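Trainee: Let's see this in three dimensions:
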Amino acid sequence: MKVAVLGAGVVGVASAWYLARAGCEVTVIDRQPGEGLETSFANGGQIAVSHAEPWANPATPFKALSWLGREDAPLLFRLRADPALLCWSLRFLRECLPGRSRRNIRDIVRLADYSRECLRSLRASFAGDVPLEYDHLEKGILHFYTDEGEFRRARHAGSIMREFGCDRRLLSAEECVAIEPALRGCEHALVGGDYTRTDESGDAHIFTRRLAERCRGAGVRFRLGLPVASLCNEGDRISEVVLGDGQRIMADEFVVALGSYSPLLLRSLGVRVPVYPAKGYSATLSLAEGSIAPTVSLTDDGHKLVFSRLGSRLRIAGTAEFSGYDLSANPVRAAALLARTRTLFPGLRETGEPQMWCGLRPVTPSSVPLIGRSRYRNLWLNTGHGTLGWTMSCGSGAALADLVCRRRPAIDFPFLQ
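Mentor: Now for the predicted structure:
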């Protein structure tokens, strides 16, 4: 069976890997000249089952109102005449209801936990060969809080996650510092935290490139630097994909894993998906010798920032800006990210200038990704992973491969039918 995978980010490459493992003849197509050069390039680096609380939760509408007009707000909606954003926002508000938020936490935990196990199995499968190296650490993820109200609300969300199997252990401020001594510089401001020992961190871009190399070894073809112009259909089936230079590629099955750009391609086929781009920011710091920097991956929930140690680098990423497909960096938001980092870690020492980056996260109103068959019999979706694309990539790819091959996935999840 021939399968065309559209998208060479971490989700697309993982899909290609598991499809090839299932015996499919796979071609991956992407407009970029290499793998993982968009959303997967410089994200927060976390494999975070513990980050399962969706953006749409009962507290978010009130927070969003309090953040209006603040350029450095963790969540920034730019008021603009955008029907897609208006429609998405109305669905987002519905997902903020307590019952829906609880259901979405359940679904996110299930997929994220399954994906983490798939990643570990994948890593183990290469242990006797050339190891799959991507600056990964298995030190868990520590969420810390500097606001009592935020900590109280997080305890409630954490209790729901524990019901569904995510072990977020509550900690005092002193216990947070014991796990990550680099927090000692801001110990006076900490009110508590929670810790998930089984979570991990690593460089998603390096992982994507390394896995793409293994894909090539398994026979996967990559057609890079070629934008997808359109998909052609014959009745209820897709017949071919047309590339920007006019080339046509035929396949038996087609997988759309284009992240935030998935809706733009699909709408020409009459397929509407509730995915909207949320711009995130990151900074990568090269650490000087003697720098007091975290080695445990951290989440600063109040400011919506994550910190991951990637070898001799520190990656800081987070915030969300809803401003369409604009990739320009807002200097106020970038400066706020660095200022918070230096406040938390006064012992940080850097070499060179921070490497700043912006990327578009493909977010659904519920934060639950879209995985499964579209209205066309041979057109499959693997998109809408939001901030957890790296976390969910292997599990999403494995489940998608099962669906394409008409097998039942090993996970209970609301797949598209």
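
Trainee: CA only for contacts and neighbour counts going forward, please
Mentor: Fine.

Trainee: Burial check on residue 361, number of neighbours?
Mentor: 27 (other Cα atoms under 10 Å).

Trainee: I misspoke; the intended subject was residue 151.
Mentor: By other Cα under 10 Å, 21 other residues sit near residue 151.

Trainee: Which neighbouring elements make contact with the host helix or strand of it?
Mentor: For residue 151, the host element (DSSP states H and E) is helix 148-163. When contacts are defined as 3 or more Cα pairs under 8 Å, 6 or more residues apart in numbering; DSSP states H and E, helix 148-163 sits against helix 98-125.

Trainee: what do you get if the cut-off is 10 Å, keeping everything else the same?
Mentor: Helices and strands touching helix 148-163, as assessed by 3 or more Cα pairs under 10 Å, 6 or more residues apart in numbering; DSSP states H and E, comprise helix 98-125, strand 141-145, strand 169-171, strand 192-196.

Trainee: Tell me which helix or strand comes right after the third one.
Mentor: Going down the chain from strand 169-171, the next helix or strand is helix 173-179, by DSSP H and E.

Trainee: So for the top strand by length along the chain, what gets flagged as buried?
Mentor: If you go by DSSP state E, the chain has its longest strand at strand 350-363. By 16 or more other Cα atoms under 10 Å, the buried positions in strand 350-363 come out as 350, 356, 357, 358, 359, 360, 361, 362, 363.

Trainee: For the helices and strands packed on helix 148-163, give me TSV that also has mean neighbour count.
Mentor: Below are the helices and strands packed on helix 148-163 laid out as TSV (neighbours: other Cα atoms under 10 Å):
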stretch	mean neighbour count
helix 98-125	19
strand 141-145	26
strand 169-171	18
strand 192-196	23
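
Trainee: Tell me which of the ones you listed sits nearest to residue 402.
Mentor: helix 98-125 (13.3 Å; Cα to Cα).

Trainee: Taking helix 148-163 as reference, get the angle to that closest one.
Mentor: 60 degrees (axes from the mean of the first three to the mean of the last three Cα atoms, to 10 degrees).

Trainee: And this one, please, so the two structures can be compared:
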Amino acid sequence: MAKPTVTQPWRAPTAAGPVGAVVHLPGSKSVTNRALVLGALATGPSTLAAPLLARDSALMVAGLRALGAHVSTAADDRWVVRPGPLHAAGHIDVGVAGTVMRFLPPVAGLAAGVATFDGDPLARRRPLGPLIQALRAIGVRVEGAPGGVLPLTVHGTGEVHGGEVVIDASASSQLVSGLLLAGPRFARGITVRHLGPPVPAAPHLRMTVAMLRSAGAGVDDATPDVWSVAPGRLSGRGWEIEPDLSSALPFFAAALVTGGEVVLPGWPRSSMQPVEQLRGLLRRMGADVRLGTGGLTVRGTGRVHGLDADLSGLSELAPVLAAVAALADSPSTLRGIGHIRGHETDRLAVLARALGAVGAHVTELADGLRIAPRPLRGGVVDTDRDHRMAHAAAVIGLAVPGVELSDVACTSKTLPDFPALWSAMVEDVR
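Mentor: So this is what the prediction gives:
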């Protein structure tokens, strides 16, 4: 019997002074995986320039291939998607990727055959119940595990009636996006009405709508909490994948906490990601943020301030912002993120535990965290195999010697080169 793999702790490098780096990052996971799905459902070929090369996108590619799409990834910087007759072919591994587990079951409903979905043990914590119920309401036969979680099986017939569904999407905006992306291929399209607490991560829903329209879909989102997609043809097209904002944030945080400067080249003037909201938050915490011809630049000013903010639309950024808050000169309250308890981990509990392991005073709230700065110390931070926890711990390590991550390999989910990029940035100031 093979011995289980033992992961060695990774010592986060400490910066001897202000960092100064130009960091080239891969494409956005959110844009990449939406473009892949739209390409698979289009009537002609699509290309993705500068797509994300990471586990989440590889799982999406594999899942779409299992459903009949032809995806060429031979060139790292240019993928080609050619739609084929949709047919389900056995098992689809979702890993722990929310986009894969929520975007592909509606596509599987359009495929002829049976598709089963399952993933890592952590994936079975992530809520799917509203999506399962919605698919059943529009005529898709779905078998799910008790509690509305993985594993699940979709019995596709090659067509989906569509129509109107009412769901509670307060656990994840992906529950809505998954239905909308496949909606143009449904016989009657799809209308999704949300009923419940506010839908989190609203910028990602706006991204879904914008990309659908760019592919030729008719989308009506004029009524709050109601999204309608008309039946019709999606056009194949070229997608320029912009850099990933969530992966960029740890590097921007490095500039802030060390009083240095980090430049992210290739940032578009008009972004589908919530860049303006992040710029505002970083400025409130003490950074100077500029978007120019050279890219998006963040400069630290030598001081880090606390933050009181509603992060309901920016929940992916919460772990790193919490780490910065632990190094601030005043208390912080991060609100509106109760739903991240259902992400890869219970992120509120894991964040409170991880920051507490290095001496931070963190109070866990029903919908967020309260962080009172005090002197920090080195120690081993349990990332709970969550890439965002690893990013947060690495930020702490810049200012606090002796911080070790229980697992840095989990960053391969969205940024496989993170350890090398991070170490190179810090080495430059030694």
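
Trainee: TM-score for the pair, please.
Mentor: Once superposed, chain against chain, the TM-score is 0.28 (TM-score structural alignment, normalised by the length of structure 1); 199 aligned residues with a Cα RMSD of 7.3 Å.

Trainee: list the helices and strands the longest strand of structure 1 packs on?
Mentor: Secondary-structure packing of strand 350-363 of structure 1 (3+ Cα pairs under 10 Å, 6+ apart): strand 276-287, strand 313-322, helix 331-344, helix 389-404.

Trainee: Residue 370 of structure 1 is nearest to which of the helices and strands packed on helix 148-163 of structure 1?
Mentor: Shortest distance between residue 370 of structure 1 and those, using Cα to Cα, is found for helix 98-125: 11.5 Å.

Trainee: right, and the helix or strand after the strand or helix carrying residue 29 of structure 1?
Mentor: Here residue 29 of structure 1 sits within strand 25-30, counting by DSSP H and E. Downstream of strand 25-30 of structure 1, the first helix or strand assigned by DSSP H and E is strand 46-47.

Trainee: other SSEs contacting that following strand?
Mentor: Judged by 3+ Cα pairs under 10 Å, 6+ apart, the packing partners of strand 46-47 of structure 1 are helix 98-125, strand 200-201, strand 297-300, strand 305-310, helix 389-404.

Trainee: Could you save the ones you listed as TSV and add columns showing distance to residue 279 of structure 1?
Mentor: Formatted as TSV, those follow (distance: least, Cα to Cα, whole Å):
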stretch	distance to residue 279 of structure 1
helix 98-125	21
strand 200-201	21
strand 297-300	18
strand 305-310	13
helix 389-404	14
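
Trainee: Out of these, flag the one nearest residue 232 of structure 1.
Mentor: Short answer: helix 389-404, nearest of these by Cα to Cα, at 19.1 Å.

Trainee: and the direction of that closest one versus that of helix 98-125, what angle?
Mentor: Using the same axes, to 10 degrees: helix 389-404 of structure 1 against helix 98-125 is 80 degrees.

Trainee: how about the helices and strands packed on strand 46-47 of structure 1, which one is nearest residue 341 of structure 1?
Mentor: Comparing these against residue 341 of structure 1 with Cα to Cα, the closest turns out to be strand 305-310 (8.8 Å).

Trainee: Not counting sequence-adjacent ones, nearest residue to residue 103 of structure 2?
Mentor: The shortest distance from residue 103 of structure 2 to any non-neighbouring residue, by Cα to Cα, 6 or more residues apart in numbering, is to residue 178 (4.0 Å).

Trainee: Show me what the strand or helix carrying the one you found is packed up against.
Mentor: Assessed by DSSP H and E, residue 178 of structure 2 sits inside helix 174-182. If contacts are counted by 3+ Cα pairs under 10 Å, 6+ apart, helix 174-182 of structure 2 sits against helix 29-41, helix 98-109, helix 129-137, strand 163-167, strand 190-194, helix 202-214, strand 226-229.

Trainee: hmm, back to that, adding mean neighbour count, write the helices and strands packed on strand 350-363 of structure 1 out as a markdown table.
Mentor: What follows is these, written out as a markdown table (neighbours: other Cα under 10 Å):
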| stretch | mean neighbour count |
| --- | --- |
| strand 276-287 | 24 |
| strand 313-322 | 23 |
| helix 331-344 | 16 |
| helix 389-404 | 27 |
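
Trainee: With distance to residue 25 of structure 1 added, can I get these in a markdown table?
Mentor: Below are these laid out as a markdown table (distance: least, Cα to Cα, whole Å):
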| stretch | distance to residue 25 of structure 1 |
| --- | --- |
| strand 276-287 | 31 |
| strand 313-322 | 36 |
| helix 331-344 | 43 |
| helix 389-404 | 12 |
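
Trainee: what's the closest of those to residue 76 of structure 1?
Mentor: That would be strand 313-322 among those, by Cα to Cα, at 4.7 Å.

Trainee: elements contacting that closest one?
Mentor: The elements that strand 313-322 of structure 1 packs onto, with contact taken as 3+ Cα pairs under 10 Å, 6+ apart, are strand 75-77, strand 276-287, strand 297-300, strand 305-310, helix 331-344, strand 350-363.

Trainee: which stretch among the ones you listed comes nearest residue 170 of structure 1?
Mentor: strand 297-300 (14.0 Å).

Trainee: Which other helices and strands does that closest one contact?
Mentor: Helices and strands touching strand 297-300 of structure 1, by 3+ Cα pairs under 10 Å, 6+ apart, are strand 46-47, strand 141-145, strand 192-196, strand 200-201, strand 305-310, strand 313-322, helix 331-344.

Trainee: could I get the ones you listed as a markdown table with distance to residue 250 of structure 1?
Mentor: Formatted as a markdown table, these follow (distance: least, Cα to Cα, whole Å):
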| stretch | distance to residue 250 of structure 1 |
| --- | --- |
| strand 46-47 | 35 |
| strand 141-145 | 43 |
| strand 192-196 | 45 |
| strand 200-201 | 37 |
| strand 305-310 | 40 |
| strand 313-322 | 36 |
| helix 331-344 | 43 |
